[in-house]
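**Q** The following block contains a protein sequence and its predicted model.
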Amino acid sequence: MNLNNRKFVAVENKNGLSSNETIFCYFQKGSTITGKYNGGAILEGSIIGKQTSDSQIELLFQCLTKDGELKVGQSKGLITKDQSGKLALKFNWSWLNGDLSDGKSEYVEIE
């Protein structure tokens, strides 16, 4: 499963900053994953990571919030596909600065 040119939005994100107003745009070449995101509480964000198996990914992410806060975190995720062929992402993540909290989040692919 490849994330190249796919967009996602959060459907669940406890303790996190992203919301259903945050759009994530992913790009992938081989196992290398990059991305950008913004919207909601996030002014700008970027992602770098790798696909470790057909359905598993590891990401580092950073963002600047609309409140001017810089945040950085890490996540491990699972890629799944629904019956219509749309992808979904499920993450266990943690902040690497600030309060060092962690959480779980789920994202669905959008057009």
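**A** That came through, no problem.

**Q** drop to CA atoms for contacts and neighbour counts, all remaining ones
**A** OK.

**Q** right, and Asn5 touches Cys25 too?
**A** Yes: using CA atoms under 8 Å, Asn5 is in contact with Cys25, at 6.7 Å.

**Q** For Glu106, see how far away Met73 is.
**A** To be clear, residue 73 is Gly; Met isn't right here. According to CA to CA, to the nearest Å, Gly73 stands 16 Å off from Glu106.

**Q** Asn97 now?
**A** For Asn97, the distance to Glu106 (CA to CA) stands at 22 Å.

**Q** also this one, for the comparison:
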Amino acid sequence: MQSPFSQISERLHHRRFVVANNTQGLSGAGTVFHYQVEGHAISSTYQGGRIRNGQQVGRVTGPDTIELLYQCLTTEGELLAGWSRGTVGVDEIGLTTLAFSWGWLAGATGGGESRYVELVSD
């Protein structure tokens, strides 16, 4: 029997994502996120662009919703941390999408909204 949250595991586990829109954020062109899901627990690593190294930890909160805490070290040596709440979806060609509202907890102020799309390997 599938859990009500199994769609998120199927859509995120061992998948990579790139930025589709993040005008107010730090991640951008060249930043790649790689997700892992175990039950309700989510983790990911990310790097590229202005991000030297980043990690996320979070949980599944509903059939298509997640919440995360993230931290990163930038290529300029900044250490930053924040929170995000997001929705997992599917675009018109079947790729997984992520849409987040987010904010900074340490190292910066403000927040915004961002969108990511699954990176398909050739």
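**A** Everything's here; your move. All values derive from a computational prediction rather than experimental measurement.

**Q** between Asn97 and Glu106 of the first structure, which one's more packed in?
**A** When neighbours are counted by other CA atoms under 10 Å, Asn97 of the first structure and Glu106 differ, and Glu106 comes out ahead with 18 against 11.

**Q** Nearest residue to that one in space, please, no chain neighbours.
**A** Computed as CA to CA, 6 or more residues apart in numbering, the closest residue to Glu106 of the first structure that is not its neighbour in sequence is Lys90, at 4.5 Å.

**Q** hang on, the earlier thing: quick one, which of Asn5 and Cys25 of the first structure is more surrounded?
**A** The residue with the greater number of neighbours, taking Asn5 of the first structure and Cys25 and applying other CA under 10 Å, is Cys25; the counts read 21 against 10.

**Q** Over in the second structure, tell me which residue corresponds to that one.
**A** Under the alignment (TM-score structural alignment), Cys25 of the first structure pairs with His34 of the second structure.

**Q** and that match, what does it touch?
**A** With contacts defined as CA atoms under 8 Å, 6 or more residues apart in numbering, the neighbours of His34 of the second structure are 14-17, 44-46.

**Q** These in strands, which ones?
**A** With strands defined by DSSP state E, the entries of these inside them are 16-17, 44-46.

**Q** Tabulate the residues you listed (TSV), appending neighbour count.
**A** As requested, those are arranged in TSV below (neighbours: other CA atoms under 10 Å):
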residue	neighbour count
Arg16	21
Phe17	22
Ser44	21
Thr45	18
Tyr46	22
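
**Q** In JSON lines, list the residues you listed along with distance to Gln71 of the second structure.
**A** Compiled in JSON lines, those are given as follows (distance: CA to CA, whole Å):
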{"residue": "Arg16", "distance to Gln71 of the second structure": "18"}
{"residue": "Phe17", "distance to Gln71 of the second structure": "17"}
{"residue": "Ser44", "distance to Gln71 of the second structure": "11"}
{"residue": "Thr45", "distance to Gln71 of the second structure": "10"}
{"residue": "Tyr46", "distance to Gln71 of the second structure": "10"}
